[in-house]
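*Asks:* sequence unknown, structure follows:
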């Protein structure tokens, strides 16, 4: 019998791809994208969205500062579901398999409070969590230990009974330091193997015809 009470999923690069550079390379070209990302430091601004700032308000504040990139900045909001895409099919299969078996599922994700519902509308599997710990709502962001403490206090589940998958080593290290069971996500196959090893899924339930 598994010693895990809850499986916790990160979202970006675990369930849906988060590489916004790909979208801009397709739409404005690699050189323009590179200049846009460097000149505006857009990833640093996005961290503020993950920490609780409003996405549309953030973009509105940046456009006057970088008028030459007004169109690209508007895309960050208006084309959100093109930036945070596509779904990672094998990971989604694993999430659905766990949910269908009645395994309790949480998400612990660095995600803005404005854009998380936009992604849920496009990806219904993001509504299958029993509890949603979204950084933009909590105004706490991984790997701050406070966000992990919040999950523990809110759920009432002992750290060692939580299994957490995240693609970032710093987020995993912070969880492990609190006693969580962790999995550094690199491929869906590796995550599937871990879920099978924990007795949460059978090999057949975790199987996928090709690597995703």
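*Replies:* Arrived safely, thanks for sending. Everything numeric in this text was worked out from a predicted model, so none of it was measured. Numbers count the residues shown, from 1 in each chain.
*Asks:* switch to C-alpha atoms for all contacts and neighbour counts from now on
*Replies:* Fine.
*Asks:* any idea how far apart the tips of stretch 19-37 sit?
*Replies:* By Cα to Cα, to the nearest Å, the extent of stretch 19-37 from end to end equals 12 Å.
*Asks:* now that stretch: buried residues?
*Replies:* 20, 22-24, 33, 36-37 (16 or more other Cα atoms under 10 Å).
*Asks:* helices along the protein, start to end?
*Replies:* 20-27, 30-40, 42-50, 55-62, 70-78, 80-83, 89-100, 115-122, 135-138, 145-155, 169-177, 188-197, 203-206 (DSSP state H).
*Asks:* nearest to residue 3, out of those helices?
*Replies:* Residue 3 lies closest to helix 188-197 among these, at 11.1 Å (Cα to Cα).
*Asks:* in contact with the closest residue to residue 94 other than its chain neighbours, which residues are there?
*Replies:* Leaving aside its chain neighbours, residue 94 sits nearest to residue 206 (6.1 Å; criterion: Cα to Cα, 6 or more residues apart in numbering). Residues counted as contacts of residue 206 (Cα atoms under 8 Å, 6 or more residues apart in numbering) are 93-94, 97, 192-193, 195-196.
*Asks:* another one to put next to it:
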């Protein structure tokens, strides 16, 4: 099949990130915490910052909508580093295997431009990719086809003439993987490293 490059998402594939790690301490009751994360600090709000809105703007907007929850809302980014538990070793093992085989690797992540530098400095696996596109820096988020076009342009600088069917994209968000597939890439929904490894082997990759 001739896969020429593999593109990794970061959160949920290589980096263990979850708001639960902070809000379990702040809201011990499971039902109350679920309500807060489903209705106040929702993932679509987080994606606004991932898309380039500043943390200050996003926080102010949400406090204006939910003033009674101001302290809990401010905690989201004030304690953001506590949401990062470390690397996901089985995901990193996939990077190790592909890198050892000489497969060109790239990164494509939905991440705030303000918080990404912390991860970049503290988790060396993120610095092992030929190019990394961070949504907060380019102002567009997955699953928008535009961010995949930006990624493909970066890949083509290294691999001129590469075709979509020669690219693999791994993401823990099924919608993002499906978006890559719709563009002709091989989108892999990362549920766990074992299943992803199996799919990569099916595509002829040495993992």
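*Replies:* Structure's in. What do you need? Computed from a prediction, not measured in an experiment: that's the story for all the values here.
*Asks:* where does the TM-score land?
*Replies:* After superposition, the two chains reach a TM-score (TM-score structural alignment, normalised by the length of the second structure) of 0.84; 201 aligned residues with a Cα RMSD of 2.3 Å.
*Asks:* using a markdown table, please lay out the buried residues of stretch 19-37 of the first structure together with distance to residue 147 of the first structure.
*Replies:* As requested, those are exported to a markdown table (distance: Cα to Cα, whole Å):
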| residue | distance to residue 147 of the first structure |
| --- | --- |
| 20 | 25 |
| 22 | 30 |
| 23 | 30 |
| 24 | 31 |
| 33 | 33 |
| 36 | 31 |
| 37 | 28 |
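*Asks:* closest to residue 134 of the first structure out of these?
*Replies:* Nearest member of those to residue 134 of the first structure, counting by Cα to Cα, is residue 20, at 19.7 Å.
*Asks:* and that closest one, how close does it get to residue 43 of the first structure?
*Replies:* For residue 20 of the first structure relative to residue 43 of the first structure (Cα to Cα), the value is 10 Å.
*Asks:* looking at the buried residues of stretch 19-37 of the first structure, which is nearest residue 146 of the first structure?
*Replies:* residue 20 (27.7 Å).
*Asks:* what sits against the closest one?
*Replies:* Per Cα under 8 Å, 6+ apart, neighbours of residue 20 of the first structure: 83-84.
*Asks:* which of the residues in stretch 175-186 of the first structure are buried?
*Replies:* 175-176, 180-185.
*Asks:* could I get these as a markdown table with distance to residue 51 of the first structure?
*Replies:* Formatted as a markdown table, those follow (distance: Cα to Cα, whole Å):
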| residue | distance to residue 51 of the first structure |
| --- | --- |
| 175 | 18 |
| 176 | 22 |
| 180 | 23 |
| 181 | 25 |
| 182 | 23 |
| 183 | 24 |
| 184 | 22 |
| 185 | 23 |
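*Asks:* on that earlier part again, let's see the PyMOL selection covering just the buried ones among the contacts of residue 206 of the first structure.
*Replies:* A single PyMOL command selects the buried members of the contacts of residue 206 of the first structure (16+ other Cα under 10 Å):
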select buried, resi 93+94+97+192+193+195+196
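*Asks:* among the contacts of residue 206 of the first structure, which one lies nearest to residue 151 of the first structure?
*Replies:* Sorting these by distance to residue 151 of the first structure puts residue 195 at the head of the list, at 20.9 Å, by Cα to Cα.
*Asks:* ok, residue 153 of the first structure to residue 112 of the first structure distance?
*Replies:* 22 Å.
*Asks:* repeat that for residue 129 of the first structure.
*Replies:* Residue 129 of the first structure is 17 Å from residue 112 of the first structure, by Cα to Cα.
*Asks:* which of these two has more neighbours?
*Replies:* residue 112 (24 against 19; other Cα atoms under 10 Å).
*Asks:* how about the contacts made by residue 73 of the second structure?
*Replies:* Going by Cα under 8 Å, 6+ apart, the list of residues near residue 73 of the second structure reads 40-41, 59, 62-63.
*Asks:* ah, wrong one, I meant residue 127 of the first structure
*Replies:* Residue 127 of the first structure sits next to residue 120 when contact means Cα under 8 Å, 6+ apart.
*Asks:* and it, what pairs with it in the second structure?
*Replies:* The alignment partner of residue 127 of the first structure in the second structure, by TM-score structural alignment, is residue 127.
*Asks:* now do residue 187 of the first structure
*Replies:* Across the alignment, which pairs residues by TM-score structural alignment, residue 187 of the first structure is matched by residue 192 of the second structure.
*Asks:* what does residue 198 of the first structure give?
*Replies:* Using TM-score structural alignment, residue 198 of the first structure sits opposite residue 203 in the second structure.
*Asks:* so its match makes contact with residue 3?
*Replies:* Yes: if you go by Cα atoms under 8 Å, residue 203 of the second structure and residue 3 touch, sitting 7.3 Å apart.
*Asks:* the two: who's more crowded?
*Replies:* A side-by-side neighbour count of residue 203 of the second structure and residue 3, using other Cα under 10 Å, places residue 3 first with 20 against 15.
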